[in-house]
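K.L.:
predicted coordinates and the sequence they were generated for:
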Amino acid sequence: MLDQYGRKIEYMRISVTQKCNLKCIYCDPDGENCKGSEDDSLTPRELEKITRSMVNAGIRKIRITGGEPLLRRDICEIISRIAKIDGIEDICMTTNGIHLLKMAGDLKAAGLRRINISLDSLKPEKFKFITGGGDLKRTMDGIDRTLELGMTPVKINTVLIKGINDDEIDDLIELTRNRPIEVRFIELMPMGSFGADNRDKIIHNDDLIAARPGLQYQARTDKGSPAIYYQMDGYNGKIGFISPMSHQFCADCNRIRLTSDGKIRPCLGNNGEVNIRQALNLKPEDFNQIVSQIIRDKPRGHHFDKDFKSTRAMHMIGG
């Protein structure tokens, strides 16, 4: 389905929980907001119903997010229900990888095809600092397990923060030498207090690219993807750059977001959202009409460049 600006909206990110087992400095450094219960989270049946309506409106790709989605005890049921919906072409997940080693096999069996893993440092102590207590080995073991299962390409998401982890850029790129991995560098966004208060720690991806002449540009195959990809000569994997601060890619945005408490948020950098949970008991045709209207009304672009302050922290939206 096309929105009012002619963009084909076909990708939905579903946050299944606000809970998280880490306390990342750019998300929720004190961890208080990540301790919430799942009482307000959409049930597997509710998620399935909303997703079916979204598919009727043109959604084809689903990404499961959190918080940390692997904290949901019924995560495999959620994936299985969504994966069986006719019209879904791709279903993947973003996770911090802490529980991935033991769960990857079950996730694949449930219908999950690919996994993105947050990885902001390759140094154990720094990783522990950035994540508020994370164990780097557990995340790396999870990455290896997904590769063993053939859930490729495995995508690594790294939020770069000046003075904290920008000394590891080349080490992270090196992960792509012998593995089918896509390492993606993400510019720090003003989401939550850390991002809003530390705009001076934003690193523009253009500077990273200019400093590395060995990077070879890869023609875009997915116009809706926010990442621009490069590759080092002879390397197996790719390096992606997601640049919401220096390069607004809203004109090609093809996504909407469903929060764990039942709100549809058409734009990450815009506070507008609709409570779709309240409409779940409507007749299917009425419910579908509301969904279609939400897609049509998706805003033109984000407000990150206008002293934007989000009403929700990142873990409450799902990225």
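P.N.:
Ah, there it is. Residues are numbered from 1 along each chain as shown.

K.L.:
please make it C-alpha for all contacts and neighbour counts, starting now.
P.N.:
Noted.

K.L.:
look at the residue lying closest to residue 184 once chain neighbours are set aside and give its secondary structure.
P.N.:
Of all residues not flanking residue 184 in the chain, residue 240 sits nearest, at 4.2 Å (CA to CA, 6 or more residues apart in numbering). What DSSP: H, G, I helix; E, B strand; the rest coil gives for residue 240 is strand.

K.L.:
next up, the contacts around residue 240.
P.N.:
Residue 240 makes contact with 182, 183, 184, 185, 227, 228, 229, 230, according to CA atoms under 8 Å, 6 or more residues apart in numbering.

K.L.:
name the element the first one belongs to?
P.N.:
In other words, residue 182. strand 181-187 (DSSP states H and E).

K.L.:
how near is the residue of the chain most remote from its centre to residue 276?
P.N.:
In the chain, residue 283 marks the outermost C-alpha relative to the chain mean, sitting 31.4 Å out by CA atoms, centre = their mean. According to CA to CA, to the nearest Å, residue 283 and residue 276 sit 13 Å apart.

K.L.:
hmm, back to that, turn the contacts of residue 240 into CSV, including neighbour count and distance to residue 260.
P.N.:
Converted to CSV, the contacts of residue 240 look like this (neighbours: other CA atoms under 10 Å; distance: CA to CA, whole Å):
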residue, neighbour count, distance to residue 260
182, 25, 27
183, 28, 27
184, 26, 25
185, 25, 26
227, 19, 25
228, 18, 29
229, 21, 31
230, 22, 34
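
K.L.:
which among those residues gets closest to residue 210?
P.N.:
residue 230 (12.0 Å; CA to CA).

K.L.:
leaving out sequence neighbours, find the closest residue to that closest one.
P.N.:
Per CA to CA, 6+ apart, closest to residue 230 is residue 217, 4.4 Å.

K.L.:
adding another structure so you can compare the two:
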Amino acid sequence: MSTTILQDRFGRRIEYLRLSVTDRCDLRCTYCLPKDFKDFLEPDAWLTFDEVARVVAVFARLGVNKFRLTGGEPLTRRNLPGLAARLSALPGVKDLSLSTNATRLAKHAHDLKDAGIRRLNVSLDSLKPERFAGIVGRDCLDDVLAGLMAAKLEGFAPIKINMVVLKGTNDDEIDDIVAFCMEHGFVLRLIETMPLGSTGGKAEYLDLRPIRQRLQQRFGLLDGLVEGGGPARYLQTPDRRFSVGFITPISQHFCETCNRVRLSADGILYMCLGQNDSMNLRDVLRRGATDADLENVIREAIELKPLKHDFREQPTKIVRFMSQTGG
């Protein structure tokens, strides 16, 4: 296997690929998809599992070792555990994880664990059924909690709870979510909204810095580390039994340490959530490219990765939704 590393023009090593397997989702979160959105891709536009495995193998040969399956909602893609098993067996794939809304997780948790997925990120923006339904567009909190308990029973670790904090909507529940995560041994991650698409631009943004300070003082939290390749900055209790991460793309961006790129379900490689430059790997694959050709195209694409996003300077720049980019 090649020992060549994948590095952008600013010296950042690319080690992490977030891989969308579908743009479809069974929820309509207010900060992600419009309630009446129907402009989804046709399935034949998605990368096939063979194409996905080939792309992942090339990235792995370039030194990328962390891979996350995302969507849309990835568990709406048929036989996702089968794809996970293929990917986890590839040389160089050291870490395979999954982001999910957990509505279907109870059914698939066992098979996903058997397939080689070890870590989960689960969206949970409220513990109040009516409020949760208002945020995600569907009364399904019981399904999500059942999925979480099934995953806990299967031994996934860590299980990270992603809470998008919405000013005036769910910010009064942060302490309740903290207590829930402490009870079950979950890692909490609080996330600022990003202006992606019309929904993200209208979301109730809240600066997380005061919340971080309050939680740090209340629980005596110290700087900490949690397994994973993402951008969260973590605090932990002194006994390390509870960790909370803060993903703050607006108030304190983390662009200088960005180590990731995203591949959409239809094979578009995005180097940054806050830019439109991209590379169409699906067209390259379907034109009969060799693995060497694909490697060269990926290297060329990485040169497009910007120094930083400009969400503050141009908040209306990105019109695609998060589900179209890949979680």
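P.N.:
That came through fine. These numbers come from a predicted model, not from an experiment.

K.L.:
related to what we said a few turns ago, next, the angle strand 238-242 makes with the strand holding residue 182 of structure 1.
P.N.:
20 degrees (axes from the mean of the first three to the mean of the last three CA atoms, to 10 degrees).

K.L.:
how much does strand 181-187 of structure 1 stray from structure 2?
P.N.:
Comparison of strand 181-187 of structure 1 with structure 2 after fitting gives an average deviation of 0.5 Å (mean CA distance after the TM-score superposition for structure 1).

K.L.:
give the aligned range of that strand in structure 2.
P.N.:
Strand 181-187 of structure 1 lines up with residues 186-192 of structure 2 when matched by TM-score structural alignment.

K.L.:
before we move on, what about stretch 236-254 of structure 1?
P.N.:
Matched against structure 2 by TM-score structural alignment, stretch 236-254 of structure 1 falls on residues 241-259.

K.L.:
ok now that stretch, how far from the chain's centre?
P.N.:
In terms of CA atoms, centre = their mean, to the nearest Å, the centre of stretch 241-259 of structure 2 is set 13 Å apart from its chain centre.

K.L.:
flag every buried residue along it.
P.N.:
242-250, 253-254, 258-259 (16 or more other CA atoms under 10 Å).

K.L.:
dump those into a markdown table; add distance to residue 286 of structure 2 as well.
P.N.:
As requested, these are exported to a markdown table (distance: CA to CA, whole Å):
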| residue | distance to residue 286 of structure 2 |
| --- | --- |
| 242 | 47 |
| 243 | 44 |
| 244 | 43 |
| 245 | 40 |
| 246 | 40 |
| 247 | 36 |
| 248 | 38 |
| 249 | 35 |
| 250 | 38 |
| 253 | 36 |
| 254 | 35 |
| 258 | 30 |
| 259 | 28 |
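
K.L.:
residue 180 of structure 2: which of the residues you listed is nearest?
P.N.:
residue 242 (10.7 Å).

K.L.:
so the closest one touches residue 182, yeah?
P.N.:
Yes: between residue 242 of structure 2 and residue 182 there is a contact under CA atoms under 8 Å: 5.9 Å.

K.L.:
returning to what we had before: residue in structure 2 paired with the residue farthest from the centre of structure 1?
P.N.:
Match for residue 283 of structure 1 (TM-score structural alignment): residue 290.

K.L.:
let me see the contact set for residue 80 of structure 2.
P.N.:
Residue 80 of structure 2 touches residue 74, counting by CA under 8 Å, 6+ apart.

K.L.:
report the separation between the alignment partner in structure 1 of it and residue 3 of structure 1.
P.N.:
Mapped onto structure 1 by TM-score structural alignment, residue 80 of structure 2 lines up with residue 75. Residue 75 of structure 1 sits at a distance of 31 Å from residue 3 of structure 1 (criterion: CA to CA).

K.L.:
then residue 163 of structure 1?
P.N.:
For residue 163 of structure 1 relative to residue 3 of structure 1 (CA to CA), the value is 40 Å.

K.L.:
show me where the stretch 151-300 of structure 2 has strands.
P.N.:
159-164, 187-191, 222-224, 233-236, 243-247, 260-263, 268-270, 278-280 (DSSP state E, counting those that start in this stretch).

K.L.:
let's have the ones you listed in TSV, adding distance to residue 127 of structure 2.
P.N.:
Shown next, in TSV, are these (distance: least, CA to CA, whole Å):
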stretch	distance to residue 127 of structure 2
strand 159-164	11
strand 187-191	14
strand 222-224	26
strand 233-236	22
strand 243-247	17
strand 260-263	30
strand 268-270	33
strand 278-280	37
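
K.L.:
can you check which of those strands gets nearest to residue 96 of structure 2?
P.N.:
Once these are compared by CA to CA, strand 159-164 is nearest, at 13.2 Å.

K.L.:
that closest one maps to which residues in structure 1?
P.N.:
The aligned range for strand 159-164 of structure 2 is 154-159, by TM-score structural alignment.

K.L.:
name the nearest residue to residue 109 of structure 2, ignoring sequence neighbours.
P.N.:
Among residues not flanking residue 109 of structure 2 along the chain, residue 151 sits closest, at 5.6 Å (CA to CA, 6+ apart).

K.L.:
just to revisit the earlier point, from one end of the match of stretch 236-254 of structure 1 to the other, what's the distance?
P.N.:
27 Å.

K.L.:
mean per-residue distance, the match of strand 159-164 of structure 2 to structure 2?
P.N.:
Relative to structure 2, stretch 154-159 of structure 1 is 0.5 Å off (mean CA distance after the TM-score superposition for structure 1).

K.L.:
ok, back up a step: wait, which of the buried residues of stretch 241-259 of structure 2 is closest to residue 46 of structure 2?
P.N.:
Of those, the one sitting nearest to residue 46 of structure 2 (CA to CA) turns out to be residue 259, at 24.7 Å.

K.L.:
how about that closest one, nearest residue that isn't a chain neighbour?
P.N.:
Per CA to CA, 6+ apart, closest to residue 259 of structure 2 is residue 14, 4.5 Å.

K.L.:
check contacts around the counterpart of the one you found in structure 1.
P.N.:
Under the alignment (TM-score structural alignment), residue 14 of structure 2 pairs with residue 9 of structure 1. The contact partners of residue 9 of structure 1, by CA under 8 Å, 6+ apart, come to 1, 2, 3, 58, 59, 253, 254, 255, 256, 295.

K.L.:
now the helices for the stretch 151-300 of structure 1?
P.N.:
169-174, 192-197, 205-210, 284-296 (DSSP state H, counting those that start in this stretch).

K.L.:
excluding its backbone neighbours, what's nearest the corresponding residue of structure 2 for residue 206 of structure 1?
P.N.:
Here residue 206 of structure 1 is matched to residue 209 in structure 2, going by TM-score structural alignment. Distances taken as CA to CA, 6+ apart put residue 251 closest to residue 209 of structure 2, at 7.5 Å, once the chain neighbours are dropped.
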